[in-house]
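J.: Provided below are the primary sequence and the corresponding predicted coordinates.
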Amino acid sequence: MTSLLMILLYAVQIAFWIVLAHVIMSWLISFNVVNLQQPFVYQLWSGLNRLLEPVYSRIRGFLPAMGGLDFAPLVVFFILYALRIIITNNLYTI
């Protein structure tokens, strides 16, 4: 059981870093630090979008319109942090 919880914890940590990379990359694209005309940047951006857009779209369905602000990544961070706390508490009580 401990091994399964450790694997789940690592999956949550990987998901956290993927969401963080997506948020940072969106800022860099918005402020024209990186250009989507570069093939590597475009492939990375489209891969992250394909990976995270199904999660974000479900969360955006629950959130009210905020006038251009997207709080879906913040909600995902909160959910991932809550999962990490739950897994960690159950991991050390076994």
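T.: That came through, no problem. What you see is a predicted model; the values in this text were computed from it and never measured.
J.: rest of the way, CA atoms for contacts and neighbours
T.: Fine.
J.: what secondary structure does the residue lying closest to residue 52 once chain neighbours are set aside sit in?
T.: Spatially, and ignoring its direct neighbours in sequence, residue 52 is nearest to residue 19 (7.5 Å; C-alpha to C-alpha, 6 or more residues apart in numbering). Three-state call for residue 19 (DSSP: H, G, I helix; E, B strand; the rest coil): helix.
J.: next up, a second structure to put side by side with the first:
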Amino acid sequence: MNTMVALVGVVIYALQLLIWALVIWAVMSWLVAFNVINMNNGFVRAVVTGLDRFFAPMLRPIRRVLPDMGGIDLAPMVLILGIILVQRLLPALLLDVGMM
């Protein structure tokens, strides 16, 4: 029983780290778009490319469903809301099952 609570805590913490990484990726993409940071820098290019490759498979199905909003991409916000929903439902499901 305590093991399940610990595992849920680790999963919730990992999801929180995923949210922060998504926010960092969104801010970095804005900074690149407004030419605040330079993509000619090798470190910046590696970080942006790595985050793009990491988040692209998660955002692709959301972008297919969302309507085209011009230049506004709402897919990261929808993904963050989905992650928060999972974070809230996971402990509630364990309470319903009787594991917590």
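T.: Here it is on my side, so go on. All values derive from a computational prediction rather than experimental measurement.
J.: What residue in structure 2 is paired with the residue nearest to residue 52 of structure 1?
T.: Matched by TM-score structural alignment, residue 19 of structure 1 corresponds to residue 22 in structure 2.
J.: what does residue 10 of structure 1 give?
T.: By TM-score structural alignment, residue 10 of structure 1 lines up with residue 13.
J.: Show me which residues of stretch 52-63 of structure 1 are buried.
T.: 52, 56, 60 (16 or more other C-alpha atoms under 10 Å).
J.: got it, and stretch 44-54 of structure 1?
T.: For stretch 44-54 of structure 1, burial by neighbour count (16+ other C-alpha under 10 Å) applies to 45, 48, 52.
J.: With stretch 65-82 of structure 2 instead?
T.: 75, 76, 79, 80.
J.: for stretch 83-94 of structure 1, same thing?
T.: Within stretch 83-94 of structure 1, the residues that count as buried by 16+ other C-alpha under 10 Å are 83, 84, 87, 91.
J.: just stretch 32-48 of structure 1 next, same as before
T.: The neighbour-count check on stretch 32-48 of structure 1 (16+ other C-alpha under 10 Å) flags 45, 48 as buried.
J.: follow-up on the earlier one: list just the nearest of the buried residues of stretch 44-54 of structure 1 to residue 66 of structure 1.
T.: Nearest to residue 66 of structure 1, judged by C-alpha to C-alpha, of the buried residues of stretch 44-54 of structure 1 is residue 52 at 19.7 Å.
J.: Matching the closest one against structure 2, which residue comes up?
T.: Counting by TM-score structural alignment, residue 52 of structure 1 lines up with residue 55 in structure 2.
J.: tell me which element that match falls in.
T.: Assigned by DSSP states H and E, residue 55 of structure 2 belongs to helix 42-65.
J.: mean per-residue distance, that helix to structure 1?
T.: Mean deviation of helix 42-65 of structure 2 relative to structure 1 after superposition (mean C-alpha distance after the TM-score superposition for structure 1): 0.4 Å.
J.: Beyond that helix, next helix or strand please.
T.: helix 75-97.
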